[in-house]
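# Pasting the sequence and the predicted model now:
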Amino acid sequence: MTTFDTDVVVIGAGPVGLTLANLLGVRGHRATVLEARHELIDYPRGVGLDDESIRTLHTAGLWERVRPFTVPHHVVRLVNGTGRVLATNNPRTQEFGHPRKHGFVQPLVDKELAAGLDRFPGTALRFRHRVVGLEDRGDHVAVTAERHDAAGEPAGTVTVTARYAVGCEGGSSFTRKWMGVEFEGKSPSTRWVVVDVADDPIGTPSVYLGADPRRPYVSIGLPQGIRRWEFMLHDDEPTALCDDPAFMRSLLERHVPDPSALRVINQRTFTHHGRVASGFRKGRVFLAGDAAHLMPVWLGQGWNSGIRDATNLAWKLSAVLAGDADDALLDTYTEERRKHASDMIDVNMAAGTVMKMGRFGGAVRDAAASALNLVPKWKSYFTELRFKPMPRYASGVVVDQATLRPGRAGAGFKRRGALAPFTDSCGELSPVGMQFIQPRVTTADAADALLDDVTGDWWTLATWGTNPTAFLTEADLALVRRHRIRLVSFMPETQRTWAETEFAGSPAPVTVVGDTTGALKDWFDVRACGLVVLRPDHFVAAASLTRQASQVLAALRTAASLTTAPVGEPALEGATA
């Protein structure tokens, strides 16, 4: 077998590239991160961290390191020019194991992501390496970088070989240009100036989106006493005006007494972008994060969308590198991630439109908001963040619940197909393609544990109230062993001890999980399934009746391009599962 310098070359040491390298590392694979800068970016950029990203950081073993630089339950209020609250976004659900929204200080979090790479002997972070060449050689890639010394002077070039390369180097991505894909979307001409100050002079802990017709603004309370303001620049105001202290004082004096006394730690201007690459893969080269899509800042989803990319791509690369899946699995990355990124851009663009309305439009908006707040159902649409499109993978590594066909999954079944005669559940929406919940649970070895700590970071086949091995053939059990699929039985806590004894002699180990909060029972109670297969990223790959376990595993094998090669041997290039 040919030996390469590393398994994956990651281009760019931003949060997406660093997270991807950490996720590869915890699954036993090597990564080399090449960064053009001489150090990590040290000024704040992203300020919002959501529960999905925290779940990923937990998988990477980094959440406890990152947690001190966050504040949970970051409330967002949309206010008009008089300060009247039009809508409040304050989701209190913790269905994925953590509060829905956090504020955070990005440079400090990025530093922990970089430090996390030190855990893996085969992983390296190389600063002062600007990538200037990419070559796909069929069975591997060669990435060429210009090196610079500590003084910034050229110090020759280096070429790194790897099985795959991932471009995570931002909106001006060299990788994307090398791939030759379109970068579709809009870049509105609206410019904003952002100001971060230490020793927060206001002290309120959350976020205000100021939909002020005179000048839209944002005011954000962040961890460690940081306050951020963002102000929209009018078309007739040159960017250079932001260098004028008097102009900056005029922006701030409506929000804080004595702006000249502020301790400014960062001031920059930027333009909102809403763009997405037409494809995220070309051969052995991929895009992730801002290299793949640029997200307007309104809903704080730029950082989080990139982490979703890393989460999705990392387990698929890991599966192929380990010989668990054929290379065709990697085609599902674009299929799954591009649409959600595009949908998120659209929602952010719409939010920006609401923010920037003039006097007449603003008056109409304010009146509409007042009416919406009178209807609890409409009000909760904003309060609980329901307008944010949750990732749902309708194609890719999914199995349709009604037909059990691999590769595509309908959102509902309405008693259609083979499932119709057998179900009396009240649920007609399929959970396939959605992220599974993460309550706290109990096992024989752990009390009050997060579910991900019990199921792990690879495949899980779980049933409610039964022994999953009861429905598996010898061939199914061989597949379970080959692909390290953890078998789990969710039980009411009152039955856990009985099940642990009853299932002790099963033909394969079964982890019995006590549903101490009732959340798992509630989940199954409104869904027409008693069995689920969870992917390594905690999304539901398949859901069915328990008796359909063999059919589900057969379909999953196709959807995920799972190989039958012996453990430790890579799948043959182009081989079928």
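Received, thanks. Numbering: from 1, shown residues only.

# contacts and neighbour counts: CA atoms only from here.
Noted.

# Not counting stretch 144-163 itself, show me its contacts.
4-9, 34, 38, 128-134, 139-143, 284 (CA atoms under 8 Å, 6 or more residues apart in numbering).

# and here's the other structure:
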Amino acid sequence: MSSQLPDTQDYDYDVVIVGYGPSGVTAANFLGQYGISTGVFERAVDIYSRARAVTMDDYTMRLFQQAGLDHKLMADMDPRSILRWKTYDGHEFLRVSSPDTTYGHPANSQIFQPRVEKTLREGVGRYTDSVDVHFNHEFVDITQDSDGVGLTIRDHTTNTTREVRAKYVLACDGGSSRVRSLLKMELRGKSKPTEWVIVDAKVKSWWPERDLLTFWSDPDRPVVDMPLALGHHRWELPLRSHEKREDFESREALWELLAPFGVTDEQVEILQHAFYTHHVLMADRWRKDRVFLVGDAAHMMPPWAGQGMQSGVRDAHNISWKLRLVLEGRAPDGLLDLYQAEREPHVREMTKLAEMLGFFIEEPNPTKVAIRNRALPVLQKLPGIGPVIKEFRFKPAPTVKKGFINGHVGRGTAVGRMIPQPTVATRNAHQSLLDDFLGDGFAILGFDTDPREKLTDAQITSWETLGATFRTVRSTTHAPHTDDDLIDFTNVLMPWARKHRVSVVVLRPDRFVMATDRTGLDIPRLAGTYVQSPVTAPAA
């Protein structure tokens, strides 16, 4: 496809987002921040009231920091440090603590999803000049040509339809995506037959150890017993083979489910309940011409790792910053082909993690459960594997294994890895997290050196074209030379640079290392051409 896009006057929007759940509202925040003309169409009127996602980690919060929403979101979260596995007779056989964070935010925090979505929608409200949000508008049909996408939208308020044209479309319309269905972009995988009943409650009176996320590991009925933010609590229980949804429609039946845990109406008020099945599904293709599947529209995973919603957030950020470069004419359309290549491997890793944790949570075989419950306490005491289990080190670190990077991704290399985010200081002693000084685009850091001195004039011009900022990170033994220098007073970045034997790194907008002085500091080549006239780098 050509990287030269037709004029905006032929379109209603540069980008249309179908669906305004977590993935859609995340994309709307970033596209709005970038000043991209965006239309959002959501068939519902209000935020979905059920709290489906329950946690958010430091990787995801780092993205929302870039959107300027991290502090507002954290105000409604509860950092979580401990998970435990217990039997019904009270025996605790496994306890896992959250690992130390290097990305500037708590490793894991409990959330209340409706409040999270409310905050994210308020964030989009900052961009009324570029983002139009249409509620009670249902996506009906879609067509594509070489220059754009046509959508048919039904306005349920007026009972009329309208045609909307955009350069690109983000399908954020969930696991039952109509966009995906019409474009015949099939999901492949499996769905588990067991149904789970989810009971959401509001805490009235605290009970002992209510703050610990507990997995009751019983082969007959394993249960997830978890605190949520803002005084909410949730239980997730599988239906037995002889049970059906209708058996649990009454409050009395739900209270009977909670009775084994000593919870009564004196401790909680049951707000609502729902039924879910778990899926391991992924689309073969996340892009079809000018349409991209995002979040659950592209992939679904079991909930045990708490990574489903978060994967959609990461998808939304990844495709948004790529669209920005293409729509601004600073990168060729081929950049968008790397969206799935970059995101799919991490989604698959998180899916495998969720399936592994499922064995610790929902395994129905009594023999396997007995072996598991006896083996895990022993494994925790072994010098090598014990800390890996107890400190949750088996969760894969986020990595871009292939895509818009320059160099090999492997053991000991910096390329493809997310740079740590400590608090740093400026020459005038202002302190903040690293990303707060880097803008929302590319950043080039030199370690005790001006990064420009390591680049050719042509390379500097190319990176300026992409809007890169240039910063020097100084150790505390070196005085800053300019107001743009950053002081690594917590001694995190300089040791990291020495460990990876780099003196200059190029950071992508998602803060993964794109290139280093060891791998070469050129922009990776893609099909098409890059704009060669410099643009003003974003202000710090």
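Yep, it's here. Note that the coordinates shown come from a computational prediction; the quantities given were computed from them, not determined experimentally.

# Which ones among the contacts of stretch 144-163 of structure 1 lie within strands?
The strands, defined by DSSP state E, take in 6-9, 34, 129-134, 141-143 from these.

# residue range for stretch 323-331 of structure 1 in structure 2?
Aligned using TM-score structural alignment, stretch 323-331 of structure 1 spans residues 329-337 in structure 2.

# Quick check: which element contains the corresponding residue of structure 2 for Ile265 of structure 1?
Taking TM-score structural alignment, the alignment pairs Ile265 of structure 1 with Leu271 from structure 2. Element membership of Leu271 of structure 2, judged by DSSP states H and E, is strand 268-283.

# and that strand, how far from the chain's centre?
How far strand 268-283 of structure 2 lies from its chain's middle: 19 Å, per CA atoms, centre = their mean, to the nearest Å.

# Stretch 302-314 of structure 1 too?
The answer for stretch 302-314 of structure 1 is 4 Å, by CA atoms, centre = their mean.

# returning to what we had before: which helices and strands does the strand holding Leu271 of structure 2 pack with?
If you count contacts as 3 or more CA pairs under 8 Å, 6 or more residues apart in numbering; DSSP states H and E, strand 268-283 of structure 2 packs onto strand 187-203, strand 299-300.

# quick one: Ala350 of structure 1 is in a strand?
No: under DSSP: H, G, I helix; E, B strand; the rest coil, Ala350 of structure 1 falls outside any strand and is assigned helix.

# Aligned against structure 2, show me the partner of it.
In structure 2, Ala350 of structure 1 lands on Met356 (TM-score structural alignment).

# So which of the ones in strands among the contacts of stretch 144-163 of structure 1 wins on neighbours?
Val8 (30 neighbours; other CA atoms under 10 Å).

# that older thread, what's the angle between the strand holding Leu271 of structure 2 and strand 187-203?
With axes from the mean of the first three to the mean of the last three CA atoms, to 10 degrees as the basis, strand 268-283 of structure 2 and strand 187-203 are set at 170 degrees to each other.

# how big's the offset between strand 268-283 of structure 2 and structure 1?
Following the fit onto structure 1, the mean deviation recorded for strand 268-283 of structure 2 is 1.2 Å by mean CA distance after the TM-score superposition for structure 1.

# Check the mean deviation of the next helix or strand after that strand from structure 1.
Once the chain leaves strand 268-283 of structure 2, the next helix or strand it forms, by DSSP H and E, is strand 287-288. Its aligned residues in structure 1 lie a mean 0.5 Å from strand 287-288 of structure 2 after superposition (mean CA distance after the TM-score superposition for structure 1).

# what comes into contact with strand 287-288 of structure 2?
Leu183, Leu293, Asp337, Gln340.

# got it, and stretch 560-567 of structure 1?
Residues from elsewhere that reach stretch 560-567 of structure 1 (CA under 8 Å, 6+ apart): 322-329, 396-398, 482, 556-557, 571, 576-577.
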